[in-house]
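S.K.: okay, predicted coordinates and the sequence, questions at the end:
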Amino acid sequence: MPSAIAEGSQAPLNRLAAPSDRRFGERIRLGVLTEEISPELVDEVVELTGCGERRRRLLPARAVVYFVLALCLFSSSDSAGPPGYRSVLRTLTEKLRHLPGLCVQRLPTSSALTRARQRLGDKPLQALFERRCGTLATTVTPGAFAFGLRLVAWDGTALDVPDTPANAAEFGFTGKGGVNQSGHPQVRLMALTECGTHALVDAAFDAVARFSEHKLARRLLASLRPDMLLLADRNFAGYQLWGLARATGAHLAWRIKKNLVFVPLRVLSDGSYLSIMRTPAENIRHGQARAAGRTLTEPPRGHLVRIIEYTVTIHPQAGPPRTETFRLVTSLLDHRLAPAHQLARAYHQRWEIENGFAELKNRLRPS
């Protein structure tokens, strides 16, 4: 939890009596929050997006940006439900309000905070995310690199959003009868995450009913780089998306479903084999040939890939061990540079994105 530290005698709120009578946020420092997101950066995005105040206000744009960030930071601090606006602001400025020479008169009202948030809008927060997202791992970060490549993963999850008419119209409801179990509109969040640090490299969201993970993944392609190894679960493998992701220069290692047919072209010494991820038209042609009992002699058209098969044994605390077969498709074709057992170990890092979603949904957000 961030602790607030005032610089000099500047007051954190216009309602705090202090000799300089400064507004909230002019020289506010909030421990880890302002260490990670400096006031100078906030001022930059506010100016860039044209959301700065045109006249002197009790709640300047910089202060409102930090207030909105605090709404996320303290969203689960009240076990009975999300805390109110004034409760969050009180927590945010608690240390400041107890400094010598600062006398608390009153906090801004909830309606004043609502209007300030509406004036700010979402553009400064989007610009702030674009400046702060990205990779953080160094070469000594555990689980961050394999084969000289930075391990990243992408996946999607669904999030409830406030049940307002605007959200219902924009995102809609899911589930039976158009309403999910929680009764809230939902968005699908698609994230690209650095495995070693859980840092968000990029993210996109939209309505669950209208946008699949495959559609949203296309919005993240621009953030892939040639020094990355992208990990993904078995819902993503497909000729078109594979080609788009590989065209960025990034290498890929994705899990594939058991019913997908990959005919070995060449079996390698580590047990993996080279094959072709066929085009949709080739899949139809080969399927028709199999049904007719014909054998096609010419090689299929598609992406040259490498297939790795291995088993994972789970030892639960209660019950017998369970074994599951995994199949990976990868663009790392040289088994000498990327042996099968090392690729299987690297793919295990994909679960870090699930841990990142757990941090977001179960810890930062109220249950």
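M.R.: Cool, the structure landed. In this text, all values refer to a predicted model and were calculated from it rather than measured experimentally.
S.K.: rest of the way, CA atoms for contacts and neighbours
M.R.: OK.
S.K.: in this structure, which residue is closest to the centre?
M.R.: Centroid check for the chain by C-alpha atoms, centre = their mean gives Ala191 as the closest residue, at 3.3 Å.
S.K.: over to that one. Which of the three states is it?
M.R.: strand (DSSP: H, G, I helix; E, B strand; the rest coil).
S.K.: surely it touches Ala203?
M.R.: Yes. In terms of C-alpha atoms under 8 Å, Ala191 counts as a neighbour of Ala203; the distance is 4.3 Å.
S.K.: so what sits against both of those two?
M.R.: Shared contacts of Ala191 and Ala203, defined by C-alpha atoms under 8 Å, 6 or more residues apart in numbering, are found at Leu220.
S.K.: okay, now the one to match up with it:
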Amino acid sequence: MPLHSLLDDTFTAADELNSVNKFKSFLDPEILEQAFEYSGVATVRRRRLPLDAVMWSVIGMSLFRNEPVWDIASKLDISLPGKNKLVAPSALVQARQRLGDEAVGRVFHMMAERTFQQEAFEQWCGLNLLAVDGVMFRAQDTQDNLTEFGCERNNHGDVVYPQIRMCSLMETSSHMLLASEFDSRQVGEMTLAQRLLSSVPDNSLTLFDKGYYSLGLLHKWRQKGEQTHWMLPARKDLQYSIKHQLNENDAIVVLKSTPQARNKFEDLPEMIEARLTSYQLDGKTYRVLSSMTDTLRYPYDDVVDVYTQRWEIEVGFREMKQGLHQAKLTLRSKKPEMVRQELWGLLLAYNLVRLVMLDAVKHTPDVAPTRLSFSLCMRQVVTFFISATIRSASKLPEHYEYLLETLRMLELPNKRPDRSYPRVVKGLPRKYPKKKNASQLN
């Protein structure tokens, strides 16, 4: 159900509702209750900072990245009435500890699953386009985080900031996150990708980076459900035999698995059929490997064009780091459980903004949700959340409709087809500044 309908149903009366009640239209109370019970944190005691208010404080840590953590609850006005209008910092710390990280992660997954079931996303050849990729986050330099997440070491053997590795599953036409898994930096992306299998929907095509080439993983992905296809760039040293040559640039091939892979994946057969497609772009030949062996349903021209959508997940990660977190590289929390809670809150905040952007373009089919400026839309959504604390509940649907009208005006200009973004390797940092020549000294 769209947010606008929920607002209409929720706020038909009662101007006395506080901000927690107003925000319930964005996070379904049923989802919150199920998540609290599932994680074992539900309680009948009514505190000044109830669990649903703490949930909004965790989300607010990403929406209000420049604000102190203890001030977010006061800014959103989500605490129940008490002697003092402001929330004590210690009260919020204790409230976050009561909530934990499992409940926030459960809310994220339940909300993402419901959104995917209710929204009509753009499809390719009858399939939803998904993408999988990994990203790293940096945690506070504390001994607990260092022990839990691990870190890299520089050339002198000195440790640097603890790092968390995340792997996410994203719907490319809307940038909505469907699932995410994260762990210490020692856990590889392949392992995290396997944990995403339970969230893969039927009738979907998942686009991988070439680093995810594993016949065991790809076979499990294809067997996960009905028409759960995959695609990734073919390695230069790919070993295969041609079963059927479709044309000079397209063939059905047979890939042979290794004994080591079959020991790791029990149901992995010795041979797997796949489709190897090659094409030329700017005089350079590219090859993609996929599970879409039905050439009638998935024509060559369509298969050649679709892999460019994989870069949408890179844009999504940039929106999270550059937009929500405003290029602040290090997370706030100093304890591992709170780090995980903060990351789940970041993903929830990102999906909430994306959900509002979906609502904004729902009745304008000519505008895709990814063509709206995420950073500008995020600022408007944050402003709406702040002003919701001082608006009457009965007027909130009207203000929400005005928010959607504002977002529709934030459309980005058309992409330049001739613009190039070549990948470059960053140079190593230098201990001393670069020496200037004589002409630069004058």
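M.R.: In hand now; what should we look at? What you are looking at is a predicted structure, and each value in this text was computed from that prediction instead of being measured.
S.K.: TM-score for the pair, please.
M.R.: TM-score for the superposed chains, counting by TM-score structural alignment, normalised by the length of structure 1: 0.74, backed by 305 aligned residues with a C-alpha RMSD of 3.1 Å.
S.K.: just to revisit the earlier point, what do we get in structure 2 for the residue nearest to the centre of structure 1?
M.R.: Using TM-score structural alignment, the partner of Ala191 of structure 1 in structure 2 is Ser168.
S.K.: which residues touch its match?
M.R.: Val132, Asp133, Gly134, Leu177, Leu178, Ala179, Ser180, Glu181, Ala193, Leu196.
S.K.: so which of those residues are in helices?
M.R.: Ala193 (DSSP state H).
S.K.: and of the contacts of Ser168 of structure 2, the nearest to Lys224 of structure 2?
M.R.: Each of the contacts of Ser168 of structure 2 was scored against Lys224 of structure 2 by C-alpha to C-alpha, and Leu196 proved nearest at 10.7 Å.
S.K.: count of residues packed around the equivalent of the closest one over in structure 1?
M.R.: Using TM-score structural alignment, the partner of Leu196 of structure 2 in structure 1 is Leu220. Leu220 of structure 1: 18 surrounding residues under other C-alpha atoms under 10 Å.
S.K.: how close does Leu220 of structure 1 sit to Ile5 of structure 1?
M.R.: Here the criterion is C-alpha to C-alpha, to the nearest Å. By it, Leu220 of structure 1 lies 38 Å from Ile5 of structure 1.
S.K.: next: Leu230 of structure 1.
M.R.: Separation of Leu230 of structure 1 from Ile5 of structure 1 (C-alpha to C-alpha) stands at 41 Å.
S.K.: what lines up with Met357 of structure 2 in structure 1?
M.R.: With TM-score structural alignment as the criterion, Met357 of structure 2 matches nothing.
S.K.: ok, Ala131 of structure 2 next?
M.R.: Per TM-score structural alignment, the equivalent position to Ala131 of structure 2 in structure 1 is Ala153.
S.K.: secondary structure class for the closest residue to its match other than its chain neighbours?
M.R.: In space, and not counting its chain neighbours, Ala153 of structure 1 is closest to Leu231: 4.5 Å by C-alpha to C-alpha, 6 or more residues apart in numbering. State at Leu231 of structure 1, reduced to three classes by three-state DSSP: strand.
S.K.: the aligned residue in structure 2 for Leu231 of structure 1: how many residues sit nearby?
M.R.: Using TM-score structural alignment, the partner of Leu231 of structure 1 in structure 2 is Leu207. Leu207 of structure 2: 28 surrounding residues under other C-alpha under 10 Å.
S.K.: any idea how far Leu207 of structure 2 is from Pro397 of structure 2?
M.R.: 38 Å.
S.K.: list the contacts for the residue nearest to Ala153 of structure 1?
M.R.: Counting by C-alpha under 8 Å, 6+ apart, Leu231 of structure 1 has contacts Leu151, Val152, Ala153, Trp154, Leu252, Ala253, Trp254, Tyr347, Arg350.
S.K.: which parts of the stretch 151-300 of structure 2 are helices?
M.R.: Taking DSSP state H, counting those that start in this stretch as the criterion, the stretch 151-300 of structure 2 contains helices spanning 189-195, 215-223, 259-264, 300-306.
S.K.: which residue is the nearest non-sequential neighbour of Cys104 of structure 1?
M.R.: For the record, residue 104 of structure 1 is Val, not Cys. That would be Leu16: by C-alpha to C-alpha, 6+ apart, it lies 4.9 Å from Val104 of structure 1.
S.K.: hmm, that neighbour is touching Gln105, no?
M.R.: Yes. Counting by C-alpha under 8 Å, Leu16 of structure 1 touches Gln105, with 6.0 Å between them.
S.K.: ok, which stretches of the stretch 101-250 of structure 1 are strands?
M.R.: Taking DSSP state E, counting those that start in this stretch to define them, one finds strands in the stretch 101-250 of structure 1 at 103-104, 145-146, 149-160, 186-194, 200-207, 228-232.
S.K.: so which of these gets nearest Phe171 of structure 1?
M.R.: Closest among these, using C-alpha to C-alpha: strand 200-207, at 4.4 Å.
S.K.: which part of structure 2 matches that closest one?
M.R.: Using TM-score structural alignment, strand 200-207 of structure 1 pairs with 177-184 in structure 2.
S.K.: that stretch vs structure 1, mean deviation?
M.R.: By mean C-alpha distance after the TM-score superposition for structure 1, the fitted stretch 177-184 of structure 2 averages 1.1 Å away from its aligned residues in structure 1.
S.K.: what secondary structure does the closest residue to Ser79 of structure 2 other than its chain neighbours sit in?
M.R.: Once flanking residues are discounted, Ser79 of structure 2 sits nearest to Leu49: 5.2 Å by C-alpha to C-alpha, 6+ apart. Here Leu49 of structure 2 is recorded as coil under three-state DSSP.
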